[in-house]
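# got a predicted structure plus its sequence, pasted below:
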Amino acid sequence: MECLIKNGWNAEKIPDYGCENTPKEGGQTNFVVGICFIIYGVITEFLYMVDVMVMMKKQQRRLSCYKIMIALGVYDMAALFVNSFLTGYFWINGVNYCTNPTFMYVVGCLALGGDHEDNLLDLVSIIKK
């Protein structure tokens, strides 16, 4: 992310992230694949919401392991948003990196950061046990 800030919030100026030899128009579209990603996202987000709501009840929340699992659930729900809803939207509209490099770079950084935070909380959960 610091590379993006150093380059004036323009991902195309970051070394090895430019699109100068790639056409900027959209890529291949696939409506069926996009809808499948979105349906998967709706189902899993709903199931995750139910699980997190159960864990947030006062009797469970007093235990530190549930607090860690609630945080893991929130990070997983954010990752599911990127991995299902945005991916489905990108498939439906044929979006690729070069159609909007700065947005793609930021979303990728946030997804990677969320994944690392999720891994850190897994490690904390293991140590706690």
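In hand now; what should we look at?

# C-alpha only now, for contacts and for neighbours.
OK.

# mind listing what's buried in stretch 51-66?
Buried residues in stretch 51-66, counted by 16 or more other CA atoms under 10 Å: 52, 55-56, 61, 66.

# now the two most distant members of those residues.
Spanning the widest gap among the buried residues of stretch 51-66 are 52 and 61, at 10.5 Å by CA to CA.

# on that earlier part again, dump the buried residues of stretch 51-66 to JSON lines, plus secondary structure and distance to residue 126.
Formatted as JSON lines, these follow (DSSP: H, G, I helix; E, B strand; the rest coil; distance: CA to CA, whole Å):
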{"residue": "52", "secondary structure": "helix", "distance to residue 126": "20"}
{"residue": "55", "secondary structure": "helix", "distance to residue 126": "18"}
{"residue": "56", "secondary structure": "coil", "distance to residue 126": "21"}
{"residue": "61", "secondary structure": "helix", "distance to residue 126": "18"}
{"residue": "66", "secondary structure": "helix", "distance to residue 126": "13"}
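
# look through the protein and tell me its longest helix.
When the chain is parsed with DSSP state H, its longest helix is helix 101-128.

# what's the burial count for residue 123?
By the criterion of other CA atoms under 10 Å, residue 123 has 11 neighbours.

# err, residue 127, not the other one
By the criterion of other CA under 10 Å, residue 127 has 8 neighbours.

# what's the helix or strand residue 80 falls within in contact with?
Here residue 80, judged by DSSP states H and E, is contained in helix 64-80. For helix 64-80, contacts defined as CA atoms under 8 Å, 6 or more residues apart in numbering pick out 41, 44-45, 48, 52, 55-56, 60-61, 111, 114-115, 117-118, 121-122, 125, 128.

# adding another structure so you can compare the two:
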Amino acid sequence: MIKRWTMRLGLTLALGVTVLLSTTSPAFAGNTLLLLSDIDGRQVAHMVHVDDGDVFKIYDDQADGYGPEGCLQVYTPTHGWATLRCEHNGAGDGNPVSFNYNVLELVAYRMRLCHAIAGCSYQGFTE
């Protein structure tokens, strides 16, 4: 009885580890979201990395006369964070400005989203 229970537990744990390892592969990487809020907690902008196609979208969520700038940065051991590409969105209508950039696997990237009033926010990710 105990032997059968131990075997079932071992099989269940092995199956769980297999599922966990198979879902963390780069093929199952997800989208990355970065929110930027002002001092009162109102969301003024957000940025999204859409993994399928490596599209970066910058949204201006407030019609306040200031537009956010969204950037993609890569980490290099010799120079720290280096900016690869930036786009500005001053529409204030909730529609995105986007750009494509082919991000590589196992490289440290981060999104930087800055706004004149709310400052900057960062979100790191890897493929």
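Looks like it came in fine. Please read all numbers here as calculations on a predicted model, not as lab measurements.

# TM between them?
The TM-score (TM-score structural alignment, normalised by the length of the second structure) is 0.22; 46 aligned residues with a CA RMSD of 4.5 Å.

# related to what we said a few turns ago, how far off helix 64-80 does the longest helix of the first structure point, in degrees?
Helix 101-128 of the first structure and helix 64-80 are oriented at 160 degrees to each other (axes from the mean of the first three to the mean of the last three CA atoms, to 10 degrees).

# can you tell me the element residue 38 of the first structure falls in?
In this structure, residue 38 of the first structure sits in helix 31-55 according to DSSP H and E.

# now do that helix: which elements does it pack against?
helix 64-80, helix 87-93 (3 or more CA pairs under 8 Å, 6 or more residues apart in numbering; DSSP states H and E).

# counting neighbours, what do you get for the nearest residue to residue 74 of the second structure once chain neighbours are set aside?
Spatial nearest neighbour of residue 74 of the second structure, chain neighbours left out: residue 109 (4.4 Å); criterion: CA to CA, 6 or more residues apart in numbering. Counted with other CA under 10 Å, residues neighbouring residue 109 of the second structure total 23.

# tell me the spacing between residue 109 of the second structure and residue 4 of the second structure.
47 Å (CA to CA, to the nearest Å).

# what does residue 55 of the second structure give?
Residue 55 of the second structure is 51 Å from residue 4 of the second structure, where distance means CA to CA.

# out of those two, which sits in the more crowded spot?
residue 55 (16 against 9).

# and the closest residue to the more buried one other than its chain neighbours, how many residues sit next to it?
Excluding its sequence neighbours, the residue lying closest to residue 55 of the second structure (CA to CA, 6+ apart) is residue 100, at 4.5 Å. For residue 100 of the second structure, the neighbour count with other CA under 10 Å is 13.

# I figured residue 87 of the second structure was touching residue 72, is that so?
No - with contact defined as CA atoms under 8 Å, residue 87 of the second structure does not reach residue 72; the gap is 9.3 Å.

# three-state assignment of residue 7 of the second structure?
helix (DSSP: H, G, I helix; E, B strand; the rest coil).

# thinking again about what came up before, quick one: buried residues of the longest helix of the first structure?
101-102, 104-105, 110-111, 114-115, 118, 121, 125.

# now for those residues: which two are most distant?
101 and 125 (35.8 Å).

# and for residue 75 of the first structure, the neighbour number?
Residue 75 of the first structure, neighbours per other CA under 10 Å, totals 20.

# so how far is residue 48 of the first structure from it?
Distance of residue 75 of the first structure to residue 48 of the first structure, computed by CA to CA: 11 Å.

# next one: residue 6 of the first structure
37 Å.

# repeat that for residue 71 of the first structure.
The value you get for residue 71 of the first structure to residue 48 of the first structure, if CA to CA is used, is 12 Å.

# give the buried residues for the helix or strand hosting residue 19 of the second structure.
Here residue 19 of the second structure sits within helix 2-23, counting by DSSP H and E. Across helix 2-23 of the second structure, burial judged by 16+ other CA under 10 Å covers no residue at all.
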